[in-house]
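> Structural data only, the sequence is not supplied:
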C-alpha cells in the first residue's frame, strides 16, 4: 500500500503580519492541529502552498500518511478538531 495524503483546510487561516510571519494567536490553530497529529498518529502537517502570502492559500495543509496507516482515520480526527474546516483523503493520481 502506498503513502496516502490528507488535505486539511483550517477554519481560520493564519494571517500574515506586516513582518511576513503568522500572528501568534492565529498560529495557535496550526500548533493545535500539529500537536493532535503528532500525538495520535506520529505525523506532521506541512503547508500545501509553501511561501504563499494569499490568505486563501495559507490555511491549507498537507499530511503525508505512511503506508499501513489508516488515512481516513487521520482525516476523521482532523474533522473533529474545532480549528479544521475540512479534511479529506486525496484520491490517488491516475496513471498516465
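Yep, it's here. Note that the structure is predicted; figures quoted are calculated from it, not measured.

> Please make it C-alpha for all contacts and neighbour counts, starting now.
Will do.

> tell me the secondary structure for the closest residue to residue 86 other than its chain neighbours?
Nearest residue to residue 86 in three dimensions, chain neighbours excluded: residue 9, at 5.1 Å (Cα to Cα, 6 or more residues apart in numbering). Three-state call for residue 9 (DSSP: H, G, I helix; E, B strand; the rest coil): strand.

> Check which helices and strands the lengthiest helix in the chain is in contact with.
Among the segments of the chain that qualify as a helix by DSSP state H, the longest is helix 24-41. Counting contacts by 3 or more Cα pairs under 8 Å, 6 or more residues apart in numbering; DSSP states H and E, helix 24-41 is packed against helix 71-79.

> Run the angle between the helix it packs on and helix 24-41 for me.
150 degrees (axes from the mean of the first three to the mean of the last three Cα atoms, to 10 degrees).

> thinking again about what came up before, the residue nearest to residue 86 contacts residue 63, doesn't it?
No. Assessed by Cα atoms under 8 Å, residue 9 is found out of contact with residue 63, at 11.2 Å.

> what's the helix or strand for residue 62?
strand 60-65 (DSSP states H and E).

> That strand versus helix 71-79: what angle between them?
Using the same axes, to 10 degrees: strand 60-65 against helix 71-79 is 140 degrees.

> ok, second structure coming up, stack it against the first:
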C-alpha cells in the first residue's frame, strides 16, 4: 500500500515541478505557479522585514531569488522521480553486520 502512495506522491511532485518550470520558462510574466508565488512572497517579506538588509544584500536579491526558485523546482523534480523509482528498487540488496 505504501508503494502506491509514494508513487502517486512522486507523480504529483514531478508534475508540480515540471509545471512550475514550464510556466516560469515559457510564460514568465503571464502566469506564476503556486510554488513560485510562495517563494517570491517569502523572499519579499524577508526583504521588507529587514532580515536581508544592507546595500550589498539588496543588490544580490534578484540573482538569489532566481537561484532559490531553480533549486525549488529541481528539488521537486528530484523528490518526485525518487518517489517513483523507490518502490521499484526491491529488497534484493541488504546490509550485513560486521563480523
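Cool, got the structure. Since we're looking at a predicted model, the values are computed, not measured.

> Need the TM-score from the superposition.
The TM-score (TM-score structural alignment, normalised by the length of the first structure) is 0.26; 41 aligned residues with a Cα RMSD of 4.0 Å.

> buried ones in the host helix or strand of residue 41 of the second structure?
Per DSSP H and E, residue 41 of the second structure falls inside helix 34-49. Buried positions in helix 34-49 of the second structure, judged by neighbour count with 16 or more other Cα atoms under 10 Å: 35, 36, 39, 40, 43, 47.

> Would you pull up how far the very next helix or strand once past it lies from the middle of the chain?
Beyond helix 34-49 of the second structure on the C-terminal side, the first helix or strand identified by DSSP H and E is helix 55-59. On the basis of Cα atoms, centre = their mean, to the nearest Å, helix 55-59 of the second structure sits 25 Å off its chain's mean C-alpha point.

> same deal with stretch 43-63 of the second structure?
21 Å.

> What's the end-to-end length of that stretch?
One end of stretch 43-63 of the second structure to the other measures 12 Å (Cα to Cα, to the nearest Å).

> ok, residues contacting it?
Residues outside stretch 43-63 of the second structure that contact it (Cα atoms under 8 Å, 6 or more residues apart in numbering): residue 65.

> Buried residues, the longest helix of the first structure. List them.
27, 29, 30, 33, 34, 35, 36, 37, 41.

> what do you get for stretch 63-80 of the second structure?
For stretch 63-80 of the second structure, by 16+ other Cα under 10 Å, it's 65, 68, 69, 70, 72, 73, 74, 76, 77, 78, 79, 80.

> for stretch 15-22 of the second structure, same thing?
16, 17, 18, 20, 21.

> Show me what the host helix or strand of the last one is packed against.
Okay, so that is residue 21 of the second structure. Secondary structure assignment for residue 21 of the second structure, by DSSP H and E: helix 2-26. Applying 3+ Cα pairs under 8 Å, 6+ apart, one finds that helix 2-26 of the second structure contacts helix 34-49, helix 61-85.

> Contacts only, for the residue most central in space within the second structure.
For the second structure, the residue nearest the mean C-alpha position is residue 72 (2.7 Å; Cα atoms, centre = their mean). With contacts defined as Cα under 8 Å, 6+ apart, residue 72 of the second structure has no neighbours.

> give me that answer again for 10 Å
Residue 72 of the second structure makes contacts with 17, 20, 21, 35, 36, 39, 66, 78, as judged by Cα atoms under 10 Å, 6 or more residues apart in numbering.
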